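1. The sequence isn't on hand, but the structure is:
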């Protein structure tokens, strides 16, 4: 079983008998590392053939492995990843390479006026800011199909609601902190709601079921524009 192993910019920690947790400095580093590992796992060569799943977090990446995978060897392989390659992949993403998902939105959310007040923008300017900058999926969580979107217009950084709603309708598009997100199903929530979409974020008949995977670019489009 591997021990806590600093590997340059990475910190690798054991997670039970069949997983490793890699800690990095920020969400950009998570996306860099996810892109590198997804390519290696897809190729399925050497120790990477033992990785069954990659689960991204805000500053972590979990590697879930198949039975009998040598976690010590996997930890050493993580330490040998070339940093220049990660930077290259990040630059490629900024050029627009990789999957892109377009999300049409009806911008009539209950908190649109409040977001305008908090940001000092007009409602029209809030919509323009949300649609004018591409977002990317940082990581998933909260509910199946929910994705935390990062990299949007920094003017849209707003606090969560002081009183969460007991029910937020499925398809609601919201803002909270630096993130944007879409509620895949009806649930309680405290994000500032600026619109709604009819796009299905989670479909068990789809492979994979989640529409928005880490590293995917998301472009919001105002309906009728």
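-> Done, it's in. Owing to the predicted nature of the structure, the values given are computational and were not obtained by experimental measurement. Numbering: from 1, shown residues only.
2. alpha carbons only for contacts and neighbour counts from here, please
-> Will do.
3. Return the distance of residue 84 relative to residue 91.
-> 11 Å (CA to CA, to the nearest Å).
4. more crowded one of those two?
-> Shown here are residue 84 and residue 91; by other CA atoms under 10 Å, residue 91 has more neighbours (13 against 9).
5. Quick one: distance of the helix or strand that residue 139 is a member of to the chain centre.
-> Per DSSP states H and E, residue 139 falls inside strand 135-140. Centroid separation for strand 135-140 versus its chain: 2 Å, with CA atoms, centre = their mean, to the nearest Å.
6. Following the chain onward from it, which element is next?
-> With elements assigned by DSSP H and E, the helix or strand that comes after strand 135-140 is strand 147-150.
7. Output the contacting helices and strands for the next helix or strand after that following strand.
-> On the C-terminal side of strand 147-150, the nearest following helix or strand under DSSP H and E is strand 165-168. Packing partners of strand 165-168 (3 or more CA pairs under 8 Å, 6 or more residues apart in numbering; DSSP states H and E): strand 187-189.
8. same for the helix or strand just after the strand it packs on, what does it pack against?
-> Where DSSP H and E defines the elements, the next helix or strand beyond strand 187-189 is strand 192-196. Applying 3+ CA pairs under 8 Å, 6+ apart, one finds that strand 192-196 makes contact with helix 112-119, strand 172-176.
9. Next, the buried residues of the helix or strand where residue 127 lies.
-> Per DSSP H and E, residue 127 falls inside helix 123-132. For helix 123-132, a neighbour-count test (16 or more other CA atoms under 10 Å) marks 123, 126, 127, 129, 130, 131 as buried.
10. got it, and stretch 168-187?
-> Here stretch 168-187 shows 168, 170-176, 178-185 as buried, counting by 16+ other CA under 10 Å.
11. how long is it from one end to the other?
-> End-to-end distance for stretch 168-187, by CA to CA: 5 Å.
12. Show me the contact partners of that stretch.
-> With contact meaning CA atoms under 8 Å, 6 or more residues apart in numbering, stretch 168-187 is reached by 105, 109, 143-152, 154, 156-160, 166-167, 188-189, 191-202.
13. Now find how far off-centre that stretch is within its chain.
-> 13 Å.
14. Okay, one more to line up with it:
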């Protein structure tokens, strides 16, 4: 598999595996991750997969850039997905409500659907975790139905509550920690998405799949959810 390799930093190379975002990419991405870990062994510092690219951070004291490129090409030769390599499936309970999802009604209006139909559209689909980034444990997932896709807010919020579930374009995600954010918020999950006591810290990893399960307010509170309202651009 001959792929373009771009320089990111003196000790980082970006492998461009694909040109377009597609759920079918992930088995190939996971196979590439496994092969690169095997070939780089102790010289590897980190691998960061994304929708179409894979960043390789290597130890410059053990490899020079040309050697790193050679290892990448060797690792990707005759690459094929492993049919037995399946990620973990997660079910995240979500309380869909305008008090914690201020854009829920807006998405309904934009799409021509009822609020109930927007919730069903979002929760009745299985999503692929493509990448982690932006904040610790923040999993970029896709792809949502086009009818409920929406651009990011023109003005990001200064504070988004942990657990907030949102949509940006055809991506969906749940904020693992309190942070700024510009996604369209439609609900909140009580699930602990980032935990320093957990191996790997993040609940979800690239290659995992996720389903959202609609729950009522009582169940949300029973599961430890914080129902403090979030409105407007606060």
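-> Nice, thanks for sending it over. Not measured: the values here are computed from a predicted model.
15. and residue 38 of the first structure, which of the helices and strands packed on strand 192-196 of the first structure is closest to it?
-> Among those, strand 172-176 comes nearest to residue 38 of the first structure, with 28.1 Å by CA to CA.
16. what range in the second structure does that closest one sit on?
-> Mapped onto the second structure with TM-score structural alignment as the criterion, strand 172-176 of the first structure occupies residues 164-168.
17. same question, stretch 131-149 of the first structure
-> Counting by TM-score structural alignment, stretch 131-149 of the first structure sits on residues 123-141 of the second structure.
18. that older thread, just the buried ones from the contacts of stretch 168-187 of the first structure?
-> 105, 109, 145-152, 156-158, 160, 189, 191-197, 200-202.
19. list the buried ones in the biggest helix by length in the second structure?
-> In the second structure, assigned by DSSP state H, the helix with the most residues is helix 26-40. Buried residues in helix 26-40 of the second structure, counted by 16+ other CA under 10 Å: 26-33, 35-37, 39-40.
20. could you give the angle of that helix to strand 127-132?
-> 40 degrees (axes from the mean of the first three to the mean of the last three CA atoms, to 10 degrees).
21. Need the three-state assignment for the aligned residue in the first structure for residue 113 of the second structure.
-> Counting by TM-score structural alignment, residue 113 of the second structure lines up with residue 121 in the first structure. When classified by DSSP: H, G, I helix; E, B strand; the rest coil, residue 121 of the first structure comes out as coil.
22. Check the spacing between the residue nearest to the spatial centre of the second structure and residue 104 of the second structure real quick.
-> Centroid-nearest residue in the second structure: residue 140, 1.9 Å away (criterion: CA atoms, centre = their mean). Distance of residue 140 of the second structure to residue 104 of the second structure, computed by CA to CA: 19 Å.
23. now do residue 167 of the second structure
-> 10 Å.
24. Need the overlap of contacts for those two.
-> Both residue 167 of the second structure and residue 104 are contacted by 184, 185, 186, under the criterion CA under 8 Å, 6+ apart.
25. What lines up with the second one in the first structure?
-> This points to residue 185 of the second structure. Matched by TM-score structural alignment, residue 185 of the second structure corresponds to residue 193 in the first structure.
26. Quick check, that match in contact with residue 110.
-> Yes: counting by CA atoms under 8 Å, residue 110 is a contact partner of residue 193 of the first structure at 5.8 Å.
27. Please state the offset of the strand or helix carrying residue 20 of the first structure from the chain centre?
-> Under the criterion of DSSP H and E, residue 20 of the first structure resides in strand 19-23. Centroid separation for strand 19-23 of the first structure versus its chain: 17 Å, with CA atoms, centre = their mean.
28. so who does residue 220 of the first structure touch?
-> Residues near residue 220 of the first structure by CA under 8 Å, 6+ apart: 102, 103, 104, 105, 130, 131, 134.
29. quick revisit: quick one: average offset of the helix holding residue 127 of the first structure versus the second structure, please.
-> Mean deviation of helix 123-132 of the first structure relative to the second structure after superposition (mean CA distance after the TM-score superposition for the first structure): 1.1 Å.
30. tell me the angle that helix makes with strand 172-176.
-> Per the same axes, to 10 degrees, the angle that helix 123-132 of the first structure makes with strand 172-176 is 90 degrees.
31. which residues are contacting helix 123-132 of the first structure?
-> With CA under 8 Å, 6+ apart as the test, helix 123-132 of the first structure has contacts from 107, 112-113, 115-116, 152-153, 155-156, 219-222.
32. any chance of those in TSV, plus distance to residue 207 of the first structure?
-> Shown next, in TSV, are the contacts of helix 123-132 of the first structure (distance: CA to CA, whole Å):
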residue	distance to residue 207 of the first structure
107	29
112	34
113	38
115	35
116	38
152	27
153	31
155	35
156	32
219	21
220	23
221	25
222	27
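33. Most widely separated two among the residues you listed?
-> Maximum pairwise distance among these (CA to CA): 21.9 Å, between 113 and 219.
34. and residue 32 of the second structure, what does it touch?
-> Each residue near residue 32 of the second structure by CA under 8 Å, 6+ apart is listed here: 75, 76, 79.
35. The first one is in what secondary structure piece?
-> When elements are assigned from DSSP H and E, residue 75 of the second structure belongs to helix 65-76.
36. Following element in sequence after that helix, please.
-> That would be, after helix 65-76 of the second structure and using DSSP H and E, strand 89-94.
37. Summarise which helices and strands that next one is packed against.
-> For strand 89-94 of the second structure, the elements it packs on are strand 209-214, judged by 3+ CA pairs under 8 Å, 6+ apart.
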